[in-house]
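# Next comes the sequence, and after it the predicted model I'd like to discuss.
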Amino acid sequence: MKIFNSIQEFTPTTKTIVTLGTFDGVHKGHKSILEKLTNSSKQSGCESVVLTFFPHPRMVLQQNSDLKLLNTMDEKAALLEKEGIDNLIIHPFDIAFSRLTAEEFVRDVLVEGLNIAKIIIGHDHRFGRNRTANIDDLIRFGEEYGFEVEKISALAIDEVSVSSTKIRHALNEGHIDVANSYLGYPYFINGTVVEGKQLGRTIGFPTANIQPTESYKLIPANGVYVVSSELDGKTVHGMMNIGTRPTVNGTGTTIEVHYLNFNEDLYGKPLKVSFHHRLRNEVKFESFDALKLQIEKDRLDTIAWFEKQNS
């Protein structure tokens, strides 16, 4: 898959089949649309193009929006590549772009910029300045400029929007199992291992403290989770605590993972952590000893969870 950081960077050599959207999460609902795109491009001999935007339009148009996303742009690109897309265009979204009229968008972006033969788009899609144009306008423009419009059904669009909303809600509530069922893969975060206070070492459970790659990445609710990572080419199981560490009067939220049967130095290294299951809420314990007993129980519960998946 080729990645372009603006529409201007993209120079089409053939006609293209295009879809556009935020595709946050690249979940099961999105995949049905992406399958239509790749099948159509193969049948017609055209190249497939996904046009997406960064920053997210809501980040630009709603200045006070504290929007958290399921994917960073790098994560989204990696997920889209797995779907067999030929070209990904990540166009900078700004106020000037939002003010393009519907016809300017069709003529300058779709026709001249992308050389489209067909666009695959939701039946309720609105576009152009103030989102005044609809699917009927797009079909009319298609007849005028010589491209086809394939409408995605209401059912498929509902699946996308409902899934995105439910995934975010599930993660904010700590319901990892629900989120993963809609995503079609384990939710994950990418980050760098940074130095912490090393309190875990004092009770026999050293942890890697993770600084997420991007501040807009959605972090699941506070609690203890069953997780895994690929380390040195091997899948390593672990348990993660997200929270304020109330037992030690912690301040601010930390993301710490303890890996089972792994004790190598990870400081400064990039790390991808996949979430599989939530064990419990974060709790304030009366003593270090009580905390240590609970963490040992968490370790045994983590081992049992993976054994159950493999049985």
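Received, thanks.

# C-alpha only now, for contacts and for neighbours.
OK.

# mind listing what's buried in the one helix or strand Arg201 maps to?
Element membership for Arg201 (DSSP states H and E) is helix 199-202. Of all the residues in helix 199-202, not one is buried under the rule 16 or more other CA atoms under 10 Å.

# now stretch 32-51
Ile33, Leu34, Leu37, Thr38, Ser40, Ser41, Cys46, Glu47, Ser48, Val49, Val50, Leu51.

# can you list contacts of it?
14-21, 83-91, 117, 120, 152, 156 (CA atoms under 8 Å, 6 or more residues apart in numbering).

# Check stretch 281-292 too.
Ile203, Asn222, Gly223, Val224, Asn241, Ile242, Gly243, Arg245, Pro246, Thr247.

# Mind checking which of the contacts of stretch 32-51 are in helices?
Residues of these located in helices (DSSP state H): Ala156.

# Give me the buried subset of the contacts of stretch 32-51.
Among the contacts of stretch 32-51, those buried by neighbour count (16+ other CA under 10 Å) are 15-20, 85-91, 117, 120, 152, 156.

# Out of the residues you listed, which sit inside strands?
16-20, 87-91, 117, 120, 152 (DSSP state E).

# now the helices for the chain?
28-44, 57-61, 73-82, 95-98, 102-104, 135-145, 154-173, 176-183, 199-202, 288-310.

# And here is the other one:
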Amino acid sequence: MSDVQIYHGLGELPADLGATAVTIGNFDGVHLGHQHVLQQLVEHAHRTGSTAVVITFDPHPALVHRPESAPELLTGTAEKLARIEATGVDAVLVVDYTPEFYVLTPEEFTRTWLVQGLGARAVVVGHDLRFGRENSGDFSTMVQLGEQHGFEVVGVADYEISGITGARCSSTAIRTALQHGDVDAVLHMLGRPHAVMGEVVHGAARGRELGFPTANLSAESEGMIPADGVYAGYLVDAHGRRWPAAISVGSNPTFDGVERVVESHVIDRPHEQVEDFDLYGQYVRVEFLSHLRGMIAYEGVEKLVAQMQQDVDETRRILAASEQA
């Protein structure tokens, strides 16, 4: 296949799909650990002349089983699929995670989806695999089922974060880092800056009044929002242009704010675009590269403006350094 094919359910699979190598997972964030598994899948498929297929789920199982305590997702479905496609797989099979699906036993899932549906010759997965009703199947279960149904099971070792022995790359570790505002650590686990996507909406216009106009994301944005604070990063507009930005996350304590918002002040725009730079209504991407400081309530507007100028200067310095690295 020249282009990645996206299938929703077994009914969309073509009859001529051929032998496949398959991996299974939620892949929230598509971090470096996920990318490592997907690369192993692609390499195995190429060696064996198979089609590399990813099985993933929508919605995330946690949203179905424990919606009141489900973790905040790192990426929306569209972003996740785009990141999976970028790894070079041939196809993605998106499973509608319904009650009818999640009651399948490990044997039923394997027979229906892997063997009959995909004609799997190999299953490439991490050793922490859990699947089937109540996660009752594990890696050893898959090996046994592979022997029974005639497919190979290829185990992929955990991906360790470069330079930190034993530090496992996982979606949970990324969420924990984001809760602490540690987007620098997240960068090393994702292999790219963490991002939040959403529509630019009108805010209170305080930033514009202070000389630092901001693009405010809608509350319906996708992607986990990091801890309150100020960050250096980028805003990618609807045309794909990537603008350096000082990013504020929080409720603006200086003005007794209540609602938590993501605001991006784009810096160093070309002179001719300063006046007509309008992002309202655009669906944009806000990328968090580095944490600058926590959110603080300042006594008076003058101190706030002085701090904002320092934030812009520090953002400019950090981004320049990162582009030279």
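Yep, it's here. As the structure is a computational prediction, the values presented were derived from the model and not from experiment.

# What is the nearest of the ones in strands among the buried ones among the contacts of stretch 32-51 of structure 1 to Ser6 of structure 1?
His91 (4.2 Å; CA to CA).

# so what's the closest one up against?
With CA under 8 Å, 6+ apart, His91 of structure 1 has these contacts: Phe4, Asn5, Ser6, Ile7, Leu51, Thr52, Phe53, Phe54.

# Which contacts among the residues you listed does structure 2 share?
Retained in structure 2: Asn5, Ser6, Leu51, Thr52, Phe53, Phe54, out of those (criterion both residues aligned by TM-score structural alignment, their matches' CA atoms under 8 Å).

# Give the closest residue to Ala77 of structure 1 in space, chain neighbours not counted.
Leu88 (7.5 Å; CA to CA, 6 or more residues apart in numbering).

# So what does that neighbour match up with in structure 2?
Counting by TM-score structural alignment, Leu88 of structure 1 corresponds to Val92 in structure 2.

# Kindly report the same for Gly174 of structure 1.
Per TM-score structural alignment, Gly174 of structure 1 is aligned with Gly181.

# My guess is its match contacts Asp228. True?
Yes. Gly181 of structure 2 lies in contact with Asp228 (CA atoms under 8 Å); the separation is 7.2 Å.

# The two - which one has more neighbours?
Remark: of Gly181 of structure 2 and Asp228, Gly181 carries more neighbours, 25 against 22, as counted by other CA atoms under 10 Å.

# on that earlier part again, ok, now how distant is the match of Leu88 of structure 1 from Gly117 of structure 2?
Distance from Val92 of structure 2 to Gly117 of structure 2, counting by CA to CA, to the nearest Å: 13 Å.

# and if you look at Pro71 of structure 2?
Distance, Pro71 of structure 2 to Gly117 of structure 2, by CA to CA: 31 Å.

# What of Val196 of structure 2?
From Val196 of structure 2 to Gly117 of structure 2 the distance is 35 Å (CA to CA).

# cool, Ala177 of structure 2 as well?
In terms of CA to CA, Ala177 of structure 2 sits 38 Å off from Gly117 of structure 2.

# Glu72 of structure 2 too?
Glu72 of structure 2 is 31 Å from Gly117 of structure 2, where distance means CA to CA.

# Ile225 of structure 2 now?
For Ile225 of structure 2 relative to Gly117 of structure 2 (CA to CA), the value is 38 Å.

# the more surrounded of the two?
A direct count of neighbours by other CA under 10 Å for Ile225 of structure 2 and Gly117 places Ile225 higher, at 24 against 17.

# what's the counterpart of the more buried one in structure 1?
In structure 1, Ile225 of structure 2 lands on Ile219 (TM-score structural alignment).

# what residues are up against its match?
For Ile219 of structure 1, the contacting residues are Leu171, Asn172, Ile189, by CA under 8 Å, 6+ apart.

# Whichever residue in structure 2 pairs up with Asn64 of structure 1: neighbouring residues, count only.
Using TM-score structural alignment as the criterion, Asn64 of structure 1 maps onto Glu68 of structure 2. Glu68 of structure 2 is flanked by 9 other residues according to other CA under 10 Å.

# Can you name the residues that contact the match of Leu88 of structure 1?
Val4, Gln5, Ile6, Tyr7, Val53, Val54, Ile55, Thr56, Leu81, Glu85.

# Which ChimeraX command selects the buried ones in those residues?
Filtering the contacts of Val92 of structure 2 down to the buried ones (16+ other CA under 10 Å) takes a single ChimeraX command:
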select :4,6,7,53,54,55,56,81,85
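
# doesn't Phe93 make contact with His56 of structure 1?
Yes. Counting by CA under 8 Å, His56 of structure 1 does reach Phe93; the two are 7.1 Å apart.

# Would you mind finding the match for Val143 of structure 2 in structure 1?
Match for Val143 of structure 2 (TM-score structural alignment): Ile139.

# typo on my end, it should be Ser171 of structure 2
In structure 1, Ser171 of structure 2 lands on Ser164 (TM-score structural alignment).

# How much space separates that match from Gly146 of structure 1?
33 Å.
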